[in-house]
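Q: the following block contains a protein sequence and its predicted model.
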Amino acid sequence: MARARSFKNSQIAEYPSPIFQLLSVSHLTSLFSSSSPKTPRTQKFLPSSPSLLLFSLFIFFSFSVLLILTTQSSIPCSVVFPSSPLSSFSLSSLDPIVGDDDKPRLWRGEMVPLPVRGVYGNVSKLEEEFWRQPDGEGYQPCLDFSIKYRRESPAVAKERWRFLMVVASGGLNQQRNQIVDAVVIARILKAALVVPVLQVNLIWGDESEFSDIFDVEHFKRTLQADVRIVSSLPSTHLVSRQSVEAQIPFDVSPTWIRTRFFKLINEEGLLVLKGLDSKLSKNLPPDLQKLRCKVAFHALRFAAPILELGNRLARRMWIEGPYIAIHLRLEKDVWVRTGCLTGLGPQYDDQITKERNIGPQFLTGRHNLSCSDRRLAGLCPLNAFEVARLLKALGAPRNARLYIAGGEPYGGSQAVKPLVDEFPNVVTKQMLAREGELLPFVDKPSTLAALDYIVSLSSDVFMPSHGGNMGRAMQGPNKRMMLSFFEDSSISEDEFGATMRKLHEKSQGQPESRVGKRRRDRSRDVIAYPVPECMCKRRSSLFRTGRTYLTGYM
């Protein structure tokens, strides 16, 4: 079980600087309102002596300087002060706060879940524990870029000669990762980035463009201080034929990028990259890690039609009480790519094997492992029976409402029958949507995946059946640690449940740092492990007034 409102990846809605909050409650305001009972009303806010006036002006200008310094930081730690349960979920909260010069200063939350509903009535201790939300431990986004990074930013943001074009492939979450890396590479090369091209997906046939899925203008505005982003190449750079760089090794460093491409892009003014998926090193300098987080969790906002429908679907689930969201990865392509058995019998497994033999390039991971070894290594998705067993072991009540995220399962209703038998209150986006609402998105799997993400974000419990980008962006259970107990037929269901709860409890503590004691920890993805580069604990309790929303976020 994993919580959609996890502190592992938190999005805090940002409101005006805490300095204003401090001034509004501070005793310093008494300096401007002190007066004797006989003071005329027109002189109420005048200090009573010249020395007090000078002291007041000193305090005022000191805070003014401090305010200017704090607003220069990029997306600081912040708090949220909701006025009502639904106020933080309005679409208006997705807009930037714009200054007089039309440049964004502070950003409100990109995606904020609906408030926790709570569990009422006659529930068991086990069920109460199941619905309990994790403690955020005070962790919040902290994208405090270095002075060196900020000094270099104006020149990079005005770049007019070097341009980077990137072709992103795969499903929604793979495309998101490549867009994130495209921005980072543009920053490394000090190049302007052309809005990425989304390659037509060969498996799902999705022909969506960037603007169909993401808010282009928001993307540009959010990153305007980091990288210049343009919608298309200028006429000076249009040529009849461009060379495309597709042979990029894995785990390339910023030094490799500069050595390999800087001379080329400096001379020709254009670099086209393809096949970026997971090629850029996960262990980057802190500023570039922070930029990754800024792109993934602040700049990549869904387009308005997707947000509006996703919010409506989420409200329809939320209004009836707490619910579980399960990212059920049972699609045909998942079985082909993972090299695993479906659990549906020889007829289905033989068909998958035939398709895998036709396209062996689709198989991911280690090719020399048997199906059982791949499963024990955590490379296989849990099937519907295993998901149901895990939910029962963790204490989910039979009448719990389940939202199923994911594409069409291979095997149809037979594939999900074991889950429905144990938890009959199963809902999908097709069931939630009203007539005609999904019609504009019928042939757009990436958009449908975005709707799933939004509804999952507001769930009380989120659990992916398979590791992947969506599970990392929210928080998934440690499946590999649990798998050996799934295979052990000698333990009873009670023992199995107690073991699962104990293992899960360990994962609900303080968020694990990306930079651990082991050398290989540095290869962890900062999107999944945002501490310490992108998140920090609240530095002071001085501004700790009001409730904070801790969520998984895009």
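A: That came in fine, so what should we check first?
Q: please count neighbours and contacts with C-alpha atoms only from this point.
A: Will do.
Q: hey, where'd the strands end up in the stretch 51-200 of the chain?
A: Assigned by DSSP state E, counting those that start in this stretch, the stretch 51-200 of the chain shows strands spanning 96-98, 104-107, 139-141, 163-168, 192-194, 197-198.
Q: typed the wrong thing, it's the chain
A: Secondary structure of the chain, counting by DSSP state E: strands at 96-98, 104-107, 139-141, 163-168, 192-194, 197-198, 229-230, 244-245, 270-274, 323-327, 401-405, 426-427, 461-464, 535-537.
Q: returning to what we had before: turn the strands of the stretch 51-200 of the chain into a markdown table, columns for mean neighbour count.
A: Formatted as a markdown table, the strands of the stretch 51-200 of the chain follow (neighbours: other C-alpha atoms under 10 Å):
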| stretch | mean neighbour count |
| --- | --- |
| strand 96-98 | 16 |
| strand 104-107 | 19 |
| strand 139-141 | 26 |
| strand 163-168 | 25 |
| strand 192-194 | 25 |
| strand 197-198 | 20 |
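Q: out of those, flag the one nearest residue 511.
A: strand 139-141 (8.6 Å; C-alpha to C-alpha).
Q: returning to that earlier point: and of the strands of the chain, who's closest to residue 375?
A: Of all these, strand 461-464 comes closest under C-alpha to C-alpha, at 15.7 Å.
Q: dropping in the other structure now:
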Amino acid sequence: MDMLAFSGCTRGCSDEEAEELKKMRFAFGLVHISMVEREGDSLRREEGARAVSSDPEEVALVLKALGFDKNTQIYIAAGEIYGSEHRLSVLREAFPRIVKKEMLLESTELQQFQNHSSQMAALDFMVSVASNTFIPTYDGNIAKVVEGHRRYLGFKKTIMLDRKRLVELLDLHDNKTLTWDQFAVAIKAAHERRSGAPTHRRVVPDKPKEEDYFYANPQECLCEGTNCHDLFGDRNSSLTH
């Protein structure tokens, strides 16, 4: 719920839910986000500022466009989901095999972690690192660390969603400008080079806030000497963009 509130986007929420999220932002002092809402919620969405996870229907569309079918088992690495089963119903209809840690562990096993949020997050971290494919719908710190750890383990498939591009494509599909096949092709093309393959980390001297997060791509830890050139190629090649 906190990630959805902090994103400043309430698309798909009822008036009551939108008001509840707004109050939460004010409670945390996030007045600047609430001010942006006055210019229209669509602005936050178009900027890619919100988590895709705020709309399970969009998540389902994106996953299907990427080639995942209804037999795919999806592990939801998250705490309490805002709206719970009410919001998950659309996603569950498309992907029935949805599981959470609360479903995989016996109540006696889970009990020792339940009052420790960091330990609950650690369980999600372990499953996320071990999964066949990792797709974070919100690029917070834990998602970045999981991305980097999966690179370290051999560049395991990690699809980093281009949220701004997704908004454009989802809207084009929603207004019938793009057919399903065109939408699926465009979604795959947009993420062809966002799957955790070897790539140089963008470094901006004296501007650490503008460069790529080290833990998401610790390239110095992934190779030695001449092996780095073989793995990452020329910094100016298309692989690095």
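A: Received, thanks. Note that this is a predicted model, so its numbers are computed, not measured.
Q: quantify their similarity with the TM-score.
A: Overlay of the two chains. TM-score (TM-score structural alignment, normalised by the length of the second structure): 0.75; 207 aligned residues with a C-alpha RMSD of 2.7 Å.
Q: returning to what we had before: to residue 156 of the first structure, which of the strands of the stretch 51-200 of the first structure lies closest?
A: strand 192-194 (7.6 Å).
Q: quick one: that closest one aligns where in the second structure?
A: The aligned range for strand 192-194 of the first structure in the second structure is empty, by TM-score structural alignment.
Q: what about residue 127 of the first structure, neighbour count?
A: Here the number of neighbours of residue 127 of the first structure (other C-alpha atoms under 10 Å) works out to 16.
Q: now swap in residue 357 of the first structure and tell me
A: 12.
Q: re earlier: go through the strands of the stretch 51-200 of the first structure and name the closest to residue 265 of the first structure.
A: Of all those, it is strand 163-168 that lies closest to residue 265 of the first structure, at 7.4 Å by C-alpha to C-alpha.
Q: so what corresponds to residue 20 of the second structure in the first structure?
A: In the first structure, residue 20 of the second structure lands on residue 351 (TM-score structural alignment).
Q: residues contacting that match?
A: Contacts of residue 351 of the first structure were listed using C-alpha atoms under 8 Å, 6 or more residues apart in numbering, and none were found.
Q: what's the distance between the closest residue to residue 147 of the second structure other than its chain neighbours and residue 132 of the second structure?
A: Once flanking residues are discounted, residue 147 of the second structure sits nearest to residue 216: 5.2 Å by C-alpha to C-alpha, 6 or more residues apart in numbering. Residue 216 of the second structure is 18 Å from residue 132 of the second structure, where distance means C-alpha to C-alpha, to the nearest Å.
Q: looking at the two, which one has more neighbours?
A: When residue 216 of the second structure and residue 132 are compared for neighbours, residue 216 comes out ahead with 21 against 10, by other C-alpha under 10 Å.
Q: list the buried residues in stretch 345-361 of the first structure.
A: Using 16 or more other C-alpha atoms under 10 Å as the test for burial, stretch 345-361 of the first structure gives 349, 352, 353, 355, 356.
Q: do stretch 478-491 of the first structure as well
A: So, applying 16+ other C-alpha under 10 Å, buried residues of stretch 478-491 of the first structure: 478, 479, 482, 483.
Q: same list, those, but as CSV with distance to residue 337 of the first structure please.
A: Converted to CSV, those look like this (distance: C-alpha to C-alpha, whole Å):
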residue, distance to residue 337 of the first structure
478, 21
479, 18
482, 22
483, 20
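Q: out of those residues, which are inside helices?
A: 479, 482, 483 (DSSP state H).
Q: what is the nearest of those residues to residue 502 of the first structure?
A: When these are compared against residue 502 of the first structure (criterion: C-alpha to C-alpha), the nearest one is residue 482, at 10.5 Å.
Q: for residue 124 of the second structure, which non-adjacent residue is spatially closest?
A: residue 77 (5.0 Å).
Q: what number of residues lie near that neighbour?
A: Neighbour tally, residue 77 of the second structure, other C-alpha under 10 Å: 21.
Q: what residues are up against it?
A: Residue 77 of the second structure touches 100, 101, 121, 124, 125, 127, 128, counting by C-alpha under 8 Å, 6+ apart.
Q: mind redoing it with 10 Å?
A: 99-101, 120-128, 134, 136, 143 (C-alpha atoms under 10 Å, 6 or more residues apart in numbering).
Q: and it, what's its match in the first structure?
A: So residue 77 of the second structure corresponds to residue 405, using TM-score structural alignment.
Q: mind checking how far its match is from residue 266 of the first structure?
A: 45 Å.
Q: what do you get for residue 173 of the first structure?
A: In terms of C-alpha to C-alpha, residue 173 of the first structure sits 31 Å off from residue 266 of the first structure.
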